[in-house]
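Peer 1: Dropping the sequence and predicted coords here.
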Amino acid sequence: MVYLSRLRVILIGLALISMVFGASHAFASVPGAHILFRLDTDEVKGRRLEAMRDQIRTLLHDAEPRISYSGLAVSSLTVQLRIDDPGQVEAAKVALKAVVEPIAGKDGPVQEFALDDSERGLLKFAMTDAGAKYRTSEALTQSIEVIKNRLNELGVADPSVQLTDDGLLVQAPGVADLHSLAQILARQGRLSFQLVDTSMPVDDAVNGQPPVGSTVLYTQNDPPVPYLVEDRVLVSGDSVLDAEATHDSSTEQFVVAFRLDSKGTQRFKWATTRNIGKPFAVILDDQVISAPIIREPIEHGTVQISGNFTAQSAKELALLFRTGALPARLTIVEEAR
């Protein structure tokens, strides 16, 4: 059995090595080398709609008096729900006012969602064209920043990253192993800690319908091992302040240690204090790396991940944590010299 301890999260398995760029990289000079990426804009919009769905759930949960609803779901570019009591429709619209309020864009306010309440009792919040454009633009800007940070961390000489009509163009004239570099830059690197849902056997969830608010995720094992994981993210990679690869002399293993910000530290302490004895999933890019048991509260913001890492794979994992996650998938369209 693997346990979650005060300053260490032990992660099992060789799978992470293959997930986190096990190959070594050479960066010899090759003039004209470049990579073209394309951002998955559908995923950008989909994640935003899922976030809005969760926000609506929270707003209605916190409403006073309580508002009863059903059918909260994402459909195409719309988040919709049905208010059970017609007499509470107006109260629901007031509680959800923030959903349709304009957000601050670079060129002025942006109406991201529009409300359609033409059908009795049914509220539909549709993402506007302006909202989709704004989120896509923000995701492209974030992707460029993450790519630049990774190139800088890798020590790539004289790189450039620019947005073209065909996608994100990365010029790296100092790189010989272009394919390995492309794999590193395209990695999303989304880290999260989420509770394992023990309300039903995972096999029942796989063969039937998972409970609302939970999803079946798999490990990279062969065959993959399923876990029923709560959708709620308790601590995410956004809370990571710094990360470094090091060698643990007591175990003779390469490890990755990272430090959480104050918010992440408090969330980690809160979650582990209230869930002692329960499994806690460590997830990287929608795959379960491990699900250790919480033995005691983790009150400090330092977490150490250990496994059968090589020096290179530990360094690259630390790089992902330091430079942050991409907002959506990047597809490698072209590698050329």
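Peer 2: Structure's in. What do you need?
Peer 1: from here on, contacts and neighbour counts on C-alpha atoms
Peer 2: OK.
Peer 1: the helices in this structure, which residues?
Peer 2: For the chain, applying DSSP state H gives helices covering 15-19, 41-62, 89-95, 97-100, 129-154, 178-186, 202-207, 262-274, 311-323.
Peer 1: and among these, the most buried is which?
Peer 2: Highest mean neighbour count among the helices of the chain (mean count of other C-alpha atoms under 10 Å): helix 311-323, with a mean of 22.
Peer 1: How far away from the center of its chain is it?
Peer 2: Relative to its parent chain, helix 311-323 has a centroid offset of 17 Å by C-alpha atoms, centre = their mean, to the nearest Å.
Peer 1: Give me the contact list for that helix.
Peer 2: For helix 311-323, contacts defined as C-alpha atoms under 8 Å, 6 or more residues apart in numbering pick out 17, 20-24, 146, 149-150, 153, 189, 191, 237, 240-246, 254-258.
Peer 1: dropping in the other structure now:
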Amino acid sequence: MLYFSKLRIITIFLLSLVFILIASSNLFNFDNKFLNKKINLGLDLQGGSYLLLEIDNTPVIEQKLQNLTTTIRNYFKEKNIRIKNLKLLDQQIIFSVDDDFKQTILDEFNNQESDLNPYYPRFKKHQLDIIEKDNIFYVSFSDQGIVKLKTSSQDQALEIVRRRIDEIGTNEPNILKRGNDRILVELPGLDDPMRIKSLLGKTANLTFRFVTNNQEDSFGTEKLKYADTSEEATVSKRIILSGDNLLDAQPRMNSETNETVVSFTLDRVGAKRFGKATSTGIGKQLAIVLDGKIISAPVIRDTIASGSGQISGGFTFQSATDLALLLRSGALPAPMNIIEERTVGPDLGQDSINAGMIALAIGFVLVIIFIFTKYKIFGLITNVTLIINLFLLIGILTIFEATLTLPGIAGIILTVGMAVDANVLIFERIKEELKNEKNNLIAFDSGYTKSRTAILDANITTLLAAIILFFMGSGPIKGFSLTLGIGIFTTLFSVYFIARLLTVLYVSKNKEKEGLI
């Protein structure tokens, strides 16, 4: 019925006023925290940097297989099963056996309860390919196993990339998966991506190892270069500590040497290992290795049992800050390469804003003129409703501090069109009702009631499409679907509450007047 209680009228008025105030916070600054929120501008509007990173999973696959190689050797040694020529080649573990042991080994690999490999429960059948030919075994990850390993690496890398970017304080970064080995990073407002590229391009794999001259070290040795010189040092492959044992890392100024250093704090396990290593290694050099290069190799003068220490290496304060950030955020599971990068300047972003706003203004003005010409006073009501509808939509986006993109502006423009469409359906239906009904109140009420099904059908199907686009689409498509989806709800509210209320107020005062519409 064309009736609104005083409570409903007050509620509609207050709700509209609140959203108008919230939307206005994008133009004015308020002291109130709730009213001081703003819509963030996306990369295409604000300008910024776009980076597409690709994860190199080759070292991860080789590391997993290397661990499995060691496990196979030790496991079959304990079982008194002789295997020969065990090696890792082209991402395959290869070894040969005598005829007497072939079936036993096949049984071990095919036994799902076997403790052959500590990783094996995660890569059960269909994830490890085991091929035997002429008493030679070939063990490798299956296609499914590779996909799972890549997905796991991507999830870890995504979290660490997010930590590193959040530490810098970039406003509203957009970090998304692409496939199973790529990560998309959008950084609005950042027009100099060099520091970000440097931080994201480093694996930040930190280890502490002893420098040794003993080539027959039981753990093996390797030659590594210093980060700041071309000199080399031979270090043991035995890892005393890794970055996993770090609790915190911060840049500091050493008061004694007036040198910028990175101070670190270890967890309980790391402190115990560090204390033991420094107590038994007094006089030795302890190499601090980051991503395969020696940062520094200080001589141990005394036992360090406090679980804290310093990394020196001729750092500037900026480089020390970045190193501390990398260590705090953790090591990437695999190296990442930047395969695509784009920088959108603020001038281009402003051009996009201007183009979008001009399109919105032109479309809005044309709609207002058409509706007013066609429906007179009810066209004016529709136009007022359209303006309030825009405030409702912008107010909701402001509450959630959403990121507005150019496709998002397109969604707002489409919302204006859908709001007009709903009003046109209602008014045309009212015209038909007035042909058979002389009572204006009944005709208007019937017009709203009988057009409801068509309006709901149109908006619900559009909403379903918006939901699918949001969950299946990428960043720009998500922005379009988000504003469109919210716009559908604000349109229905504005049509059936605000426009209907204003229509009721007018028709009630002119219920005897002929030719209202």
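Peer 2: Nice, thanks for sending it over. Nothing here was measured: the structure is a model prediction, and the numbers come from that model.
Peer 1: Report the TM-score for the pair.
Peer 2: For this chain pair, the superposition-based TM-score is 0.75 by TM-score structural alignment, normalised by the length of the first structure; 294 aligned residues with a C-alpha RMSD of 3.4 Å.
Peer 1: circling back: save the helices of the first structure as JSON lines, and put in distance to Arg337 of the first structure too.
Peer 2: Output for the helices of the first structure, formatted as JSON lines (distance: least, C-alpha to C-alpha, whole Å):
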{"stretch": "helix 15-19", "distance to Arg337 of the first structure": "26"}
{"stretch": "helix 41-62", "distance to Arg337 of the first structure": "27"}
{"stretch": "helix 89-95", "distance to Arg337 of the first structure": "55"}
{"stretch": "helix 97-100", "distance to Arg337 of the first structure": "47"}
{"stretch": "helix 129-154", "distance to Arg337 of the first structure": "18"}
{"stretch": "helix 178-186", "distance to Arg337 of the first structure": "9"}
{"stretch": "helix 202-207", "distance to Arg337 of the first structure": "45"}
{"stretch": "helix 262-274", "distance to Arg337 of the first structure": "42"}
{"stretch": "helix 311-323", "distance to Arg337 of the first structure": "24"}
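Peer 1: Please name the residues that touch the aligned partner of Asp90 of the second structure in the first structure.
Peer 2: Under the alignment (TM-score structural alignment), Asp90 of the second structure pairs with Ser76 of the first structure. By C-alpha under 8 Å, 6+ apart, the contact set of Ser76 of the first structure is empty.
Peer 1: If we use 10 Å, what do you get?
Peer 2: Contact analysis of Ser76 of the first structure by C-alpha atoms under 10 Å, 6 or more residues apart in numbering lists 45-46, 49, 126-127.
Peer 1: do the same with Arg82 of the first structure
Peer 2: 68-73, 89, 119-124.
Peer 1: Name the nearest residue to it, ignoring sequence neighbours.
Peer 2: Leaving aside its sequence neighbours, Arg82 of the first structure sits nearest to Leu122 (C-alpha to C-alpha, 6 or more residues apart in numbering; 4.5 Å).
Peer 1: wait, doesn't the one you found sit right on Ala73?
Peer 2: No. With contacts counted by C-alpha atoms under 10 Å, Leu122 of the first structure stays clear of Ala73, the gap being 11.9 Å.
Peer 1: who touches both of those two?
Peer 2: 80-82.
Peer 1: So which of those is the closest to Asp166 of the first structure?
Peer 2: Gln80 (33.9 Å; C-alpha to C-alpha).
Peer 1: Neighbours of the nearest residue to that closest one once chain neighbours are set aside, how many?
Peer 2: In space, and not counting its chain neighbours, Gln80 of the first structure is closest to Lys124: 4.3 Å by C-alpha to C-alpha, 6+ apart. By other C-alpha atoms under 10 Å, 23 other residues sit near Lys124 of the first structure.
Peer 1: Any figure for the gap between Lys124 of the first structure and Val89 of the first structure?
Peer 2: Separation of Lys124 of the first structure from Val89 of the first structure (C-alpha to C-alpha, to the nearest Å) stands at 12 Å.
Peer 1: Can you work out which residues contact both of the two?
Peer 2: Going by C-alpha under 10 Å, 6+ apart, residues that sit against Lys124 of the first structure and also against Val89 are 82, 117.
Peer 1: tell me the contacts of the residue nearest the centre of the second structure?
Peer 2: In the second structure, the residue lying closest to the centroid (C-alpha atoms, centre = their mean) is Ile175, at 3.1 Å. Residues in contact with Ile175 of the second structure, defined by C-alpha under 10 Å, 6+ apart, are 51-52, 158-159, 161-162, 165, 183-187, 475.
Peer 1: Just give me the match in the first structure for it.
Peer 2: Matched by TM-score structural alignment, Ile175 of the second structure corresponds to Val161 in the first structure.
Peer 1: Tell me the spacing between its match and Val100 of the first structure.
Peer 2: According to C-alpha to C-alpha, Val161 of the first structure stands 34 Å off from Val100 of the first structure.
Peer 1: How about Val333 of the first structure?
Peer 2: Separation of Val333 of the first structure from Val100 of the first structure (C-alpha to C-alpha) stands at 36 Å.
Peer 1: what do you get for Ile289 of the first structure?
Peer 2: Here the criterion is C-alpha to C-alpha. By it, Ile289 of the first structure lies 38 Å from Val100 of the first structure.
Peer 1: One more: Val212 of the first structure?
Peer 2: Going from Val212 of the first structure to Val100 of the first structure by C-alpha to C-alpha gives 25 Å.
Peer 1: go on, Ser68 of the first structure?
Peer 2: Counting by C-alpha to C-alpha, the gap from Ser68 of the first structure to Val100 of the first structure is 20 Å.
Peer 1: how deep is Ala33 of the first structure tucked in, by neighbour count?
Peer 2: For Ala33 of the first structure, using other C-alpha under 10 Å, the count is 19.
Peer 1: Also Leu89 of the second structure?
Peer 2: Leu89 of the second structure: 11 surrounding residues under other C-alpha under 10 Å.
Peer 1: Could you pull up the residues touching it?
Peer 2: Per C-alpha under 10 Å, 6+ apart, neighbours of Leu89 of the second structure: 62, 65, 138.
Peer 1: Hmm, the last one is touching Asp129, no?
Peer 2: It refers to Tyr138 of the second structure. Yes. Counting by C-alpha under 10 Å, Tyr138 of the second structure touches Asp129, with 7.9 Å between them.
Peer 1: so what's in contact with the two at the same time?
Peer 2: Residues touching both Tyr138 of the second structure and Asp129 (C-alpha under 10 Å, 6+ apart) are Gln92.
Peer 1: which position in the second structure aligns with Gly307 of the first structure?
Peer 2: So, by TM-score structural alignment, Gly307 of the first structure is matched to Gly313.
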